[in-house]
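Q: with the sequence up front, the predicted model follows.
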Amino acid sequence: MTDLTGKTALITGSVQGIGLAIAEAMAAAGARIAVHGLAGDAQIEEVCSHLKDKGAPQAEFFAGDMRNPDRISELMEAVAAWGGPDILVNNAGIQHTAPLADMPREKWDAILAINLSAAFHTMQAAMPGMAARGYGRVINIASVHGLVASKDKAPYVAAKFGLVGLSRVAALEYADKGDRTSGGVTVNCICPGWTETAIIQPQIDARAEAHGGDRDAGIAELLSEKQPSLRTSDPSEIGALALWLCAPVAHNITGTSIPIDGGWTAQ
């Protein structure tokens, strides 16, 4: 079991979906959780209370608009003053599907800002402190679309390919920080395929509508095109891998991009 007692984890976009599942896994391992995302006061209180129930000694919400570098700086300064982060999970992301010729300019700008540039800003702020402590984990939630492309997703694919490249550069720059005992500083990407989250719901709805409202039939059609297992992933499975990457035994796993995609990228 990975023990994160005494560690602080900042997980962006952690009020729902994959981000919340990662927060739950790290809370159960004893980490303090810096929660972030788009949510009202009631949801924020509910999530923080839930994570404490899961085992986090503390769980507090930190605001930050991931489109705005100044707001990201304020977020990172607040979390640093709170005692971390020892673990940084860049999970916040948005999606919009449209052909290249029809993609709105503002969607390109927003997707690149939130899915790629924000990770640069958080990593730049967090990683020197990780190096000084001899332990740090950056886990960037990329996508199979950081490894292979699909039509109608130009900004998303561009951002996720960029995130994989950014992670490799950071992994190289920090590879010799810390040691086996302290755990070192590592940077890795997790690349989920079809996962049961809100971000894919519009695509499921569109396929379900074509099948007379049959959601299962819509999911099956989506997966048959890409994911050979014909099974979606549950967010908790992404959380389990993220937690394992935080263990000291993973000190030499850095610069990788690990698919959880039912064989999608093996084709």
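A: Thanks, I have the structure now. Numbers count the residues shown, from 1 in each chain.

Q: rest of the way, CA atoms for contacts and neighbours
A: Will do.

Q: looks to me like I258 is in a strand.
A: Yes - counting by DSSP: H, G, I helix; E, B strand; the rest coil, one finds I258 located in a strand.

Q: by contact count, what packs against the host helix or strand of A126?
A: In the assignment (DSSP states H and E), A126 maps to helix 118-133. For helix 118-133, the packing partners by 3 or more Cα pairs under 8 Å, 6 or more residues apart in numbering; DSSP states H and E come out as helix 69-82, strand 87-90, strand 135-141, helix 154-174, strand 184-192.

Q: tell me how far the last one is from the chain's mean position?
A: Okay, so that is strand 184-192. 10 Å (Cα atoms, centre = their mean, to the nearest Å).

Q: list the contacts of the very next helix or strand once past it.
A: Going down the chain from strand 184-192, the next helix or strand is helix 201-210, by DSSP H and E. Here helix 201-210 makes contact (Cα atoms under 8 Å, 6 or more residues apart in numbering) with G213, D214, R215, D216, A217, G218, I219, E221, L222.

Q: just the ones of those residues in helices?
A: R215, D216, A217, G218, I219, E221, L222 (DSSP state H).

Q: against V79, how distant is the residue of the chain most remote from its centre?
A: Going by Cα atoms, centre = their mean, the residue of the chain most distant from its centre is G212, 33.4 Å out. Going from G212 to V79 by Cα to Cα, to the nearest Å gives 47 Å.

Q: can you check G19 too?
A: 17 Å.

Q: residues contacting the residue nearest to the spatial centre of the chain?
A: Per Cα atoms, centre = their mean, the C-alpha nearest to the average position across the chain is that of N91, at 2.5 Å. With contact set as Cα under 8 Å, 6+ apart, N91 has these partners: I11, T12, G13, S14, I18, G19, N140, I141, A142.

Q: okay, one more to line up with it:
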Amino acid sequence: MSDLSGKTAFVTGSVQGIGLAIAKALGGAGARVALHGLATREEAAAACAEVTAAGACDVRFFAGDMCDVSAIEGLMRDVRAWGEVDILVNNAGIQHTAPLADMPRDTWEAILAINLSAAFHTMQALMPVMAARGFGRVINIASVHGLVASKDKAPYVAAKFGLVGLSRVAALEYASVGSRDSGGVTVNCIAPGWTETAIIEPQIAARAAAHGGDRAAGIAALLREKQPSQRTSDPSEIGALALWLCAAVAHNITGTTIPVDGGWTTQ
């Protein structure tokens, strides 16, 4: 059910965290994997080595600034020259917390560009080819903040709500493409809650500082506030869900947003 032999996956923001975990999951199922990020040569090589070790038959790293539309266009040309993409995972994202009144305007623009507009550009470039082949999977990594809001995260919440809406529109537009046998073209979001990645480190540090520098206490404080399970998720768990959404049996699962949040958005 999870055999992706012969498929090519492109995962943005995949040199660490959730993106790397998803790339390893897809590679472990036999996919060729195009990695992406703003990384040093050493960081890119290390990520490629991890995905290769997971079982990917071929791995290549592609650099590209997701803030820059012309850079995204070039990135899409380069990736497609390497292999037509069957699976697109839009994971690249940035975060900055500040009250609305204090949020820098350039930060607003950057977060919207990377977390939302970049997904539009990659989907616009790759989904028509998926449709022509009768199979495609788009998995957009949203967030619980694509479903509920929190203070001090105006651009991040706006971008993630927008990503959920964009995904629903694309899901409707491509819903009738392909067949059960071909696998169809689906578009879904995964909405992680607190997950053990670098993006939440500033918030952990702030909470730890309020608890005398105790990092464990800082994490516990974050969980108590939002996540009823009182457990963080590991990036590999997001990878396992992404892999399942790529299976042929998931051909009728489209337009959904699946929370992995320990009950956060159930409250």
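A: Arrived safely, thanks for sending. Just so it is clear, the model here is predicted, and its values are computed rather than measured.

Q: if any of the contacts of helix 201-210 of structure 1 are buried, put those into a ChimeraX selection.
A: Buried residues among the contacts of helix 201-210 of structure 1 (16 or more other Cα atoms under 10 Å), as a ChimeraX selection:
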select :215,217,218,219,221,222
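
Q: nearest to A159 of structure 1, of the contacts of helix 201-210 of structure 1?
A: Nearest to A159 of structure 1, judged by Cα to Cα, of these is L222 at 22.2 Å.

Q: returning to what we had before: compare G19 and V79 of structure 1 (neighbour count), which wins?
A: Ranked by neighbour count (other Cα atoms under 10 Å), G19 of structure 1 and V79 place G19 first, with 25 against 22.

Q: once you drop chain neighbours, what's closest to the more buried one?
A: Take G19 of structure 1 and drop its neighbours on the chain: the residue closest to it by Cα to Cα, 6 or more residues apart in numbering is G13, 5.5 Å away.

Q: V89 is in contact with the one you found, correct?
A: No - when contacts are counted by Cα atoms under 8 Å, G13 of structure 1 is not listed as touching V89 (9.1 Å).

Q: looking at those two, which one has more neighbours?
A: Set G13 of structure 1 next to V89 and count neighbours by other Cα under 10 Å: V89 wins out with 27 against 22.

Q: ok, the more buried one touching T8?
A: No - at 11.1 Å, V89 of structure 1 and T8 do not qualify as touching, with contact defined as Cα under 8 Å.

Q: what sits against S73 of structure 1?
A: H121, T122, A125.

Q: let me fix that, I meant to ask about C191 of structure 1.
A: I141, A142, S143, V144, H145, G146, S257, I258, P259, I260, D261.

Q: residue contacts, the second one?
A: A142 of structure 1 makes contact with N91, K160, F161, L163, V164, C189, I190, C191, P192 under the criterion Cα under 8 Å, 6+ apart.

Q: could you do the fifth one as well?
A: Contact analysis of H145 of structure 1 by Cα under 8 Å, 6+ apart lists Y156, V157, K160, F161, C191.

Q: okay if I get these as a markdown table plus distance to G83 of structure 1?
A: Formatted as a markdown table, those follow (distance: Cα to Cα, whole Å):
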| residue | distance to G83 of structure 1 |
| --- | --- |
| Y156 | 33 |
| V157 | 34 |
| K160 | 29 |
| F161 | 31 |
| C191 | 29 |
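
Q: circling back: for the contacts of helix 201-210 of structure 1, which one is nearest A29 of structure 1?
A: I219 (32.9 Å).

Q: tell me the average deviation of the helix or strand hosting L243 of structure 2 from structure 1 after fitting.
A: Assigned by DSSP H and E, L243 of structure 2 belongs to helix 235-245. For helix 235-245 of structure 2, the mean deviation from structure 1 after alignment is 0.3 Å (mean Cα distance after the TM-score superposition for structure 1).

Q: who does that helix touch, helix- and strand-wise?
A: helix 17-28, strand 184-192.

Q: contacts for stretch 35-48 of structure 1, please.
A: 10-15, 23, 59-64, 92.

Q: buried sites along it?
A: In terms of neighbour count (16+ other Cα under 10 Å), stretch 35-48 of structure 1 has its buried residues at V35, H36, G37, A39, I44, V47, C48.

Q: now, those residues that are in strands?
A: Among these, DSSP state E puts V35 in strands.

Q: good, we can wrap up now.
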